[in-house]
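Q: pasting a predicted model and its sequence here:
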Amino acid sequence: MTSPRVVVIGTGYVGLTTGACLASLGHAVVCADADQDKVDRLARGRIDILEPGLAELVTSGTAAGRLTCVGTSEKAFGRFLRNAEIVFLCVPTPMGAGGLADLGILETVVRQISELLPPGCTVVTKSTVPVGTATRLTQLLRRDDVSMVSNPEFLREGNAVRDFLHPDRVVVGSADREAAEQVASLYASLNAPIVLTDAASAELIKYAANCFLAVKLSYANAIAELCDRAGADVADVAAGMGFDRRIGKEFLAPGPGWGGSCLPKDTSALLQLADSMDFEFRLVRAAIDTNIRQHKRVVDKIREVVTGTRLGSMSGVRLALLGLTFKAGTNDLRDSPALAVAALLREAGAELVAYDPAVDSADSRIADLPFPVTDDPHHAARGADAIVVLTEWPEFRELDWHRLATVVRTPVVVDTRNLLDASSLSRAGFGWTGLGKPPRSAMATVPPSRRAVEAVPTPVTTPA
């Protein structure tokens, strides 16, 4: 059987991963993007996205002739579209006014390709879209001979390739059963459970799943705060919970809050959907409020460590921030809780210097940050009153902490990810405090007014 001719429009995290992975499964795939410079970089083997395994798949797919990248302004794009059997739409749907997903780019693309699609073609929304979008796009297409299918992605940044090739499930929804089965057949070799449903249900599954994860993360952070107050150990509490199969071990690690390109906009979009249907989704609202409160709670903990009280002045306090991306394994800064905490620290008067292994000091995305970003963690730590871990990069465990102790003003670490080993830090002369960890002893080297507590951090899992 001949492999379907697939066109993927959009080469961001979702689009490029979708195209490269489908090509690795043996399908003939064309990835198209409106950004010609990005397409040219892809043609030269340059991948802007930090995603393990993706560059290798793009290179191998291109070399095998199964993966082609073109600009949407190129003549070749129209030719590929006219011969396409399946077209994936993987363009941005950012948060718009009031929290609703902005479908402007998606709708523009649908209008542009409408007349170029061959009869019998299937158009697939991979982007996260509100319930009812498939119906809306069908009306925009104005093509009775073209089917619309919803096939939401469930890719975690930093794990996108693995998630695509080893999915928990594949969700496909459409009013056209034959078209839905055609799309599902693309994933046949993965042997994953297939959920065939209507388009509205498929669209809602995506939001329902992501918002549940947001609720779980906010719950984990709330439990960590309760552990702080009760003298319990959140690592042990999370472990005890995680062995329950109904709960699971994932998404139980505390942190400075959740963020990224999905959870903030998806929770807001689900609230908007609920409001439009006269339903007050208080549980999701509480998860969002808890997440915002978490940023302030982390700042309060930092304030208490460096001043001795949660009401102490942060004016002139110098802090070294380790981590800016919203999680380890990605260079994505969108809605990063690290940046949210940093903003609050700046408002409180703290002086900040940041280091992140995935963010170069010359990165244009950080040009407007009100604090410097350095390429050397030792430079960030120089003269610091505390080192604050905001992203769970494994590399931070391997830093030369003995050397760092010689350049800081006060050897204290506030670990908002419970990432580091307190015993190792103690041997280097550092005090350590985390989230939801019971106090064991104070470091004698830390002045009483700036004394941190030591506890052994044993995170159960890393949140996505």
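A: Noted; the coordinates are in hand. Numbering: from 1, shown residues only.
Q: can we go C-alpha only for contacts and neighbour counts from here?
A: Fine.
Q: verify the contact between P92 and T108 for me.
A: No. Assessed by CA atoms under 8 Å, P92 is found out of contact with T108, at 11.6 Å.
Q: try it against this one:
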Amino acid sequence: MRVAMIGTGYVGLVSGTCFSEFGHSVVCVDNDRSKIERLLGGEIPIYEPGLDDLVARNVRSGHLGFTTDLAQAVRDAEVVFIAVGTPSRRGDGHADLSYVFEAVRQVAMAADGYRLVVTKSTVPVGTGAKVKALLAETRPDLPFDVASNPEFLREGSAIEDFMRPDRVVVGTETARARELMTELYRPLFLAETPIVHTTIESAELIKYAANAFLATKITFINEVADLCEKVGANVQDIARGIGLDGRIGRKFLHAGPGFGGSCFPKDTRALVSSAQEYNAPLSLVEQVVASNEARKRRMADRVIAAAGGSLAGKTVGVLGLTFKPNTDDMREAPSLDIVPALIRAGATVRAYDPEGMAEARRLLDRVVWAEDAYDAVTGADVAVLVTEWNQFRALDLDRVKAAMKAPVMVDLRNVYKPEEMAARGFAYSSIGRPAAGLG
């Protein structure tokens, strides 16, 4: 099939490339000329393991192309995906749909016959109806169908998630639209992937409900971790003890500094705003949002406490800046709250991240940028592990200790074992577990 993917951000680029791997003819469109030129030159603007090879292979095969010419891409396509950004709107938390609606207008003006217009962007319930109305208003002379096909891609494993998904959710209104979407995903039938066919409204809400539920699990275990610290329990034992219950499951029960990234923060806020708009408030999700934002702000206090109650004139080595490993995404990363708070407390911050340094330099001021993990902790009074990159899981602890001014570590991801860190001579604290070597 011939597909136009409007938007070459994370969702659009990964989805378009994977559709081309299925054998479809895909053109990815963006109005950012420099980004398209980079893609045409073989440079991938985001870090996602394996994406560069997949793009190169499908460009060589002729299944994948890139352009700034939206009109031509739409005229050549049977199915047009909208995969532009829907950031949180300033002030009220609603998803900003201005990019979506502008793309829809351009699609309507460019189409020369029937098109299936699919929202791949994460959009609030009711957006599909607005897209349908906008298409009809802009081009009453042409037939269109609208569909919702939310993505469930995890940064760092997005290609695997697309190729071997737990499910594919498709919201349609007509038999023709359903048949086209079924044909697009036919390669997944061999793996017996469940295809969940719903109304457009249900598909839109499934995406938000899924992310809100996962965010709730994270927030729950984080609050349990706080209780564990008060009573001397171990949150990892708690997580395993409840996660082995099939009704609960083990995933997303890892205590840490709070969730971030491109999805959970904005999607929970948007769901709260939509629920309030429809007078069906989701008080549980409202509390998840508030708890998570407060948690990220509190993380610097743990570092200050580990340093003896003051960071004035002291150095903190920060390991990891991105919101999770295997991505260069800094959006709403806990480090964006932690690092400035450490600096305000008087610390000199030396920081290192394997992939996020370029974006971090743009977002964080007054930071000393290190060459590697050991450089980050050189001369540090305390080290803080913020992102659990694999290279931070197997540090040479003797080298770390020798490089530091004082062997104090705050592990916000529970990578190391307290008793082992104590045996190595570290004063060590983590999340929801008894501290070690501090007395």
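A: Happy to help now that I have it. All values derive from a computational prediction rather than experimental measurement.
Q: quick revisit: tell me which of P92 and T108 of structure 1 has more neighbours.
A: P92 (22 against 11; other CA atoms under 10 Å).
Q: the more buried one -> structure 2?
A: Aligned counterpart of P92 of structure 1 in structure 2: G85 (TM-score structural alignment).
Q: please, which helix or strand holds its match?
A: Here G85 of structure 2 sits in a region with no helix or strand, counting by DSSP states H and E.
Q: residue contacts, it?
A: Counting by CA atoms under 8 Å, 6 or more residues apart in numbering, G85 of structure 2 touches 7, 9, 99-100, 121.
Q: can you turn the buried part of those into a PyMOL selection?
A: Here is the PyMOL selection string for the buried members of the contacts of G85 of structure 2, based on 16 or more other CA atoms under 10 Å:
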select buried, resi 7+9+100+121
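Q: how much space between V408 of structure 1 and V317 of structure 1?
A: 12 Å (CA to CA, to the nearest Å).
Q: again with V131 of structure 1
A: V131 of structure 1 sits 48 Å away from V317 of structure 1, taking CA to CA as the criterion.
Q: equivalent analysis for D244 of structure 1, please.
A: 43 Å.
Q: which of these two has more neighbours?
A: Legend: neighbour count by other CA under 10 Å for D244 of structure 1 and V317, higher for V317 (19 against 10).
Q: re the thing from before, overlap in contacts of V408 and V317 of structure 1?
A: 384-385.
Q: any idea how far the counterpart of Y10 of structure 2 in structure 1 is from A55 of structure 1?
A: Y10 of structure 2 maps onto Y13 in structure 1 when the alignment is built from TM-score structural alignment. The gap separating Y13 of structure 1 from A55 of structure 1 is 12 Å, by CA to CA.
Q: where do the helices of the stretch 101-250 of structure 2 begin and end?
A: Taking DSSP state H, counting those that start in this stretch, the helices of the stretch 101-250 of structure 2 run over residues 127-138, 158-163, 175-184, 200-231, 235-243.
Q: who are the packing partners of the longest one?
A: Meaning helix 200-231 of structure 2. With contacts taken as 3 or more CA pairs under 8 Å, 6 or more residues apart in numbering; DSSP states H and E, helix 200-231 of structure 2 sits against strand 144-148, strand 168-171, helix 235-243, helix 264-277, helix 283-306.
Q: 10 Å - rerun?
A: Judged by 3 or more CA pairs under 10 Å, 6 or more residues apart in numbering; DSSP states H and E, helix 200-231 of structure 2 is in contact with helix 127-138, strand 144-148, strand 168-171, strand 195-198, helix 235-243, helix 264-277, helix 283-306.
Q: and what of the third one?
A: Other elements packing on helix 175-184 of structure 2 under the criterion 3+ CA pairs under 10 Å, 6+ apart are strand 79-82, strand 115-119, strand 144-148, strand 168-171, strand 195-198.
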